[in-house]
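Engineer: can you look at this prediction? I've put the sequence above it.
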Amino acid sequence: MRRGFTFLLLLVFTCLAFGQQNRQFTLDELIPGGKNYARYVPRIAEQYQWHGDELMMLRGDSVFRVDLADPVKKRFLFRFSEIPEEGREGRTVSTVSFDREGSGRLKFFTADGAGVYDLGSKQVISFIGLPENSENREFSPNGLYMAYTRANNLYVIDAAGEEIAISSEENSGIVFGQSVHRNEFGINGGIFWSPDGSKLAFYRMDESMVAQYPIVDISARIATEKPVRYPMAGEKSHEVTIGVYDLKSRQTIYLKTGEPREKYLTNVAWSPDARHIYVAELNREQNHLKMNRYDASTGDFDKTLFEETHPKYVEPENPVLFVRNNPEQFIWQSERDGFNHLYLYHISGRLLKQLTHGEWEVTDLIGFDRKGEQLFFVSTLATPIERHACRVNLKNGKIDRLTAVPGMHTVTVSNSGRYLVTRYTAHDNPGKVDLVDSKKGGAVTLAAARNPFAGISMPAVELGTLKAADGKTDLYYRMVKPANFDPARKYPVVVYVYGGPHSQLVQNRWRYGSGGWETYMAQKGYIVFVMDNRGTSFRGRDFEDVTHRQLGVEEAKDQMCGVEYLKSLPYVDPDRMGIHGWSFGGFMTINMLLRYPDLFRAGVAGGPVTDWSYYEVMYGERYMDTPQENPEGYAETSLLRKADRLKSRLLIIHGDEDPVVVMQHSLQFLKSSIASGRHPDFFIYPGHEHNMIGRDRVHLHEHITRYFDDFCR
């Protein structure tokens, strides 16, 4: 009897294990916004921050100090709740942020405010609650002031609650303190505090001359209009100036950036002494850059330090970085030699040396050591599909690679520069955090994420390379195969594509970067193929700008190399191929269907550009020039002129409030399709902008999947 019971238990556990191993995931478990999505995202509970040369670990609401000599040892310091309640007005602290300088203070954050806490005196130095309807909030370096916008105007508030209006503009076409140039050129904000917190630089954008583009909000019973200023390629663009507000005098001056007014003011940076402001200024043609310096007190132009030109385009994305302890030198990032590298300049504008060289790119700057002799950075030195920490000696130019474990590393460095903390993933690593000793070498793992798919039979993800259409350039791809893959079978294939600038889909990160929808499709019996064509990033200027003035032409040729490879595989069914992409990928989806009309059975294009003349000035003119300058290129890349070539089933999806790729693109393609007797399908997500978010994102992927099931399965 006992033996029979034991056998029954064993049978039950075996069945449960088998069921778990062959588990079929739902979109709710694989797509952001899904009810159970969080269960299958690799997570590391601990956070690590540097406070000088002390490594702090945050776990829940507790703070520990890590023993660098023996990282297993940790000393408890305090809980968030121990920060005095009266100083934070009783609000619950959600997280804290230590400063790398090791000042003895930290910033703490609540759901509706932020403050400064002194670790020595255990006193709250300041606390500022978030003003009602405030946006674009930026705290001063000392945490005693906060700048923010409300509607189109800019304000500053102090810890006592005194609010100062820096602007009081009633014209809705004039905007203060917000991102300009539609977030191109590395711009992600419009407020720039001086290092000492005494002054505030800010963008002022006059877009009153830009046509208002109609977007309709259908949430009300009577739909209302909420137009956006949308400068299309070749049309009138907005004009930007930079203001400087002095907190002591309460006066504002403007930098005298001069004519022409239609140009790009990018990469704003303060000098360490707060006397000057450095601005990378780019002409509207985006082929001539000037690094200009202005007097922060008067706004007067001081000097052009250097210039860069290129026959196609120059794209500054990072402000100057002053060398620690040496205010007469700064670092500039440039692609002038064909790859993004570091250059050391004197403030006179004299180039001292090029610090990094080679057919690889610097992707991020981490910081200097205490003496300012070593600069730490992240690069593609090892391979284009990984990121590793490196350092360069400013005097002798010696470069050391500091991370050895394969993967994509995100790095912070201690104040002295001796220690680094790197958080990284790889195709077989859901996430780890290592402590690296840059002096002795070696790494110690501090924390690791659990594999959320442990014990489950998962679709395999493979990495490979193919030659581009030029016959010489390597292109990286990933292929996701069903878990029970049988090479004797014939499988349908979905090509997922983006293919545009500032992208890289294939990397040596967790499962080679494959997303939940790829997993879902593979478990349904599809092969999913993703490849980065020429025109994407982190491979050098020539790799990217080969697409200049003809977006979609070379990219399609490269993607076709991937398709031909797929067709050569004995387990791929060439009669059941589909293609899907979003935004630039939506453009590429339709582009491929029209350039190769007998290839795919179905395609799904989300938020697609269908004619670059309907896209915005900054991005559009960089890669295509204006329609007036490049009529042949705009004609060749227009999908509207090729709608009569459509033979495949095509589903176009668009958010009805999309301010990035306005819905006119899809509507014009539908109009061209009707005129040519073609019949694409169309689906709208009401109330959504360029991407579907929340629960609707799950619905979106179910809708996409159904389309491929209907026509490719």
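Structural biologist: Perfect, thanks for sending it. Numbers count the residues shown, from 1 in each chain.
Engineer: rest of the way, CA atoms for contacts and neighbours
Structural biologist: Will do.
Engineer: all helices for the stretch 1-150 of the chain, in order.
Structural biologist: Secondary structure of the stretch 1-150 of the chain (DSSP state H, counting those that start in this stretch): helices at 2-21, 27-30.
Engineer: same check on the chain?
Structural biologist: Assigned helices in the chain, in chain order: 2-21, 27-30, 516-523, 541-545, 553-568, 584-595, 617-624, 631-637, 664-675, 695-711 (criterion: DSSP state H).
Engineer: presented hereafter is structure B, for comparison with structure A:
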Amino acid sequence: MKPLTFAALGSLTLVLALSAGAPLQAQTPAVAAGTPSLEQIFRAQPYRGENAKDAAFSKSGRYLAYLWSPFGEPGSDLWVHDTKTGKTTRITSPQVMAAFDAPEDLARFEKKLAQRNTEYAERQAKEVAQQAYLRGEKVDLSQWETAALDTLKKELADKKAKDDAQKAADKAEADAEKQAMAALEARRAGKPAPAPAAAAAPASAASGADKKTEKADKAEKAEKDKELWELRDELKKKLAREKLKPSDLYPGVAQFVWAHKADELVFQYRGGLYRWKADDKAPTALVSTQRDLRTVAYTADDSGFVYMDEARVLRLSFKQAGVQVVNRELIHPDDEQKKYRIEQTVISEDGRWMSLLARAPLNPPGADGKPATQPVAKQVEIMNYSDRWAAAKKVNREVSDDKRTERPVALYIRAVPTGAEAPRKQPAPVFTANGGDVWFEMSDVAWAKDGSRYAFTTWEREKELLRVYVGKADENAKPEVVLERRGDVGHEVVNVLKPRFTPDGKTLVLTLDEAGWRQPYAIDLATKALRPLMKGDFEAHQVVGLTADSKSMFVLANAGDTAAMNVLRVDLASGATQAVGASGEFHRGAAVSEDGRWVAANAGNWAQRPELKLLAVDGKAAARTLTDSSDKALADVKLLQPERFAFTNRHGDRIEAYAFKPAGWKATDKRPAVVYVYGGPLNDRHIVEVDSFQATAYLFGQYMAAQHGFVTIAVDPRGHSNYGRKFSDANWERAGEPQAEDLEDLVKTLPGWGVDTARVGLNGWSFGGFQTQYTMYTKPDLFAAGIAGAGPTEWENYNSWYSGRTIGKVDRSKPNLRKYSLLPLARNLKKPLLLVHGMQDPNVLYQDTVNVYRELLVSGKESLVELFLDPDGEHALGGAVKPAGWHRKYEAFWLRTLGGATAR
């Protein structure tokens, strides 16, 4: 399944908490001293900004560039750190880029930023006021609507006055024109000009108007009532019109590319390309368009730059005016009507060769030259109830029994023109795939440093066929298969199998799952021999870089701690490793300088918030922290810290978890507990990560321990990623079963945690929502209650890119994944279950919850099941229901079904 991204919550998933606050509503116990309230924990404005991204070193290794903006600022600006002087320079900002933006755009950015900040403040004020009202305090809950309606009245009045003035001006102009035409006609007829029409006299006041009858009073009141609901309708329309869109705010820089030799770069900002050189005071504009531009690379001698628009590859020179078309729009040589569209261009570092990855329509134009009808993806309807009448919106959906519509793909290898030469004939593609009703995936193309070779990989799901190709720099030569694996290659290898050449061009390095763990391997290009570069029971599927001498490799690996990820330097000959970052930190988005002296990565843990750090590989210099992404309001907060633990399941597997224990906890206690479980396998997703402040598992778990004395646990049963293939493949054709076994084994250990095993609840979201239901239905006496959020209950209706990779083998002639449906199991429910879903969810459709809810009702479970819905929410809610609100619902449910900490 798609990883859960709390897009609508900003970065609330990374929030820790705020300082001590006011008590909760009257129906819950007073907030314990030092415990923040839920409206403080899930504040409207995120406490956490965005992490730095796309870090990359200049060729010399002296400069590190990255995209980031300080807390509270929109967009991602370009920053450059000088490793020699220790100075960091902000290259772009709204003020700097104002020199290249239209005044209208600047005004919109400023206005919309103010609107965003106002919305944050108002939403937070409403949350606080509502809780004060529930405590019995005197609060005017209508003050925000009243203020908004007053503002709207003034806007409408101003608009009416403006419209009336315009109408009067238009009428005066029309009258004058009419008088002039009448005078012209009179003059032509030899008659005197007619006199101007007299202005209309104002209507006289009605007699006795000051004496109102009872009937008139009622009519006036009715008119006022009508005005209020009409104004509310107008306000609703206004809010819909003015709803913030991503394009409303200053976007910052989209991407950048360093030069091959010089300490300079080119970056993209809003349809334009800009150049910055070390020591420049400001960037210089190169190309300014309103088109979708993508940076590609500097030319080999750094005298120019190559980029793409929607269809072509283009080159500009820094010294000469004009833009040269390096590659025009592609046409298939065997069928001139079958046009391929360039999707990706990769240029070799020596600048002599380029690869063009292109796709064509599935069906070519007909004999008449008219475009053929292309297959349309399945569309499902999602109902929207926000207007007077419900309306359906359509979203694309490809399920397991759909015929696939994979577009044909072609790979071209072309020599880069050396100058303003005449266009040469387009060569035939060196590799093609026909597309159609198949699952076909292809990696990016990688070039050897000297431009002599290129490499890529393909994965054909139905054939279970993985291939690695290496080709020569030749426009017509077909690439050679240097490695082939059929079956037993790991369900998600293709996502991380990214080939790259060592700088000497002798070896191809790529990630494989040959021994049950995703780790780097090397293919000797002379002998085609394959050898592992690392060994051990750990994941190391992200190769960060290679040193220029081809002797060392840098990888991210969780060796020694599955909840952390460190940067390791690996000797390519011996396999010896050196940890670069601090142990116990999770390193993400790492980059390494080509000289092997520096590594940059976002790194942190539960005690130290993740920030971009510069790490000296030789360890002689202390790590430098380059960003500060959190609100300063967090500085003095006293927080509970989770306790890591692990247990062994019935199969001898080590299962990782963490727990929050409340103050005064003793092993002999009989406390209620809540267990949180989340994802099925996907890339490297799991919950037990030392830098993850996930909203429910971490933040709400911490709150329930501190405020109500619960023991709260987050666990990674089999089925998660980053624990090796045994875990990631665990769900295959037995979805939910291995997790349920592990959860049962966890419950058996809980008496040692001071927990009353008769009062343990289970909670999960997305795949975890499925898992919660599966466990509640198949092991109905194991948990005392459950909360299942946005869970897919019918796998035959889920996106096949995921279900066909992780749940079971599909049959596109029938919905055979129905065998994993939860609907037939729902009748077994014995304990209370809260189903949570966003009704506008395009990922896990709301119908999944509706259908299982129906089955529960049919089975007579009315007293056990309840619904909590967000009418406007998507997969992470965030519509009418905000994080504080849905966790208040959770809090009330757990207290009602599991009791308080002192209950026995």
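Structural biologist: That came through, no problem. What you are looking at is a predicted structure, and each value in this text was computed from that prediction instead of being measured.
Engineer: can you give me the TM-score here?
Structural biologist: Once superposed, chain against chain, the TM-score is 0.79 (TM-score structural alignment, normalised by the length of structure 1); 665 aligned residues with a CA RMSD of 4.6 Å.
Engineer: thinking again about what came up before, deepest in the core, which of the helices of structure 1 is it.
Structural biologist: Using mean count of other CA atoms under 10 Å, the stretch among these with the largest mean neighbour count is helix 584-595, at a mean of 26.
Engineer: quick check: it compared with structure 2, mean distance?
Structural biologist: Averaged over the aligned pairs, helix 584-595 of structure 1 sits 0.7 Å from structure 2 after superposition, using mean CA distance after the TM-score superposition for structure 1.
Engineer: ok, back up a step: okay, the helices of the stretch 1-150 of structure 1 in TSV with distance to residue 288 of structure 1 next?
Structural biologist: Converted to TSV, the helices of the stretch 1-150 of structure 1 look like this (distance: least, CA to CA, whole Å):
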stretch	distance to residue 288 of structure 1
helix 2-21	58
helix 27-30	45
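Engineer: and the helices of structure 1: which comes nearest residue 346 of structure 1?
Structural biologist: Proximity of the helices of structure 1 to residue 346 of structure 1 was assessed by CA to CA; the nearest stretch is helix 541-545, lying at 25.9 Å.
Engineer: how close does the closest one sit to structure 2?
Structural biologist: Looks like 2.2 Å for helix 541-545 of structure 1 (mean CA distance after the TM-score superposition for structure 1).
Engineer: that helix corresponds to what range in structure 2?
Structural biologist: Per the alignment by TM-score structural alignment, helix 541-545 of structure 1 matches residues 725-729 in structure 2.
Engineer: which non-adjacent residue is nearest residue 399 of structure 1?
Structural biologist: Closest residue to residue 399 of structure 1 apart from its sequence neighbours, by CA to CA, 6 or more residues apart in numbering: residue 392 at 4.4 Å.
Engineer: closest one to residue 101 of structure 1 among the helices of structure 1?
Structural biologist: Taking CA to CA, helix 541-545 is the member of those nearest to residue 101 of structure 1, at 36.0 Å.
Engineer: what does the closest one rub up against?
Structural biologist: For helix 541-545 of structure 1, the surrounding residues in contact (CA atoms under 8 Å, 6 or more residues apart in numbering) are 312, 335, 338-339, 501, 534-537, 623.
Engineer: go again using 6 Å as the cut-off
Structural biologist: 338-339, 534-536 (CA atoms under 6 Å, 6 or more residues apart in numbering).
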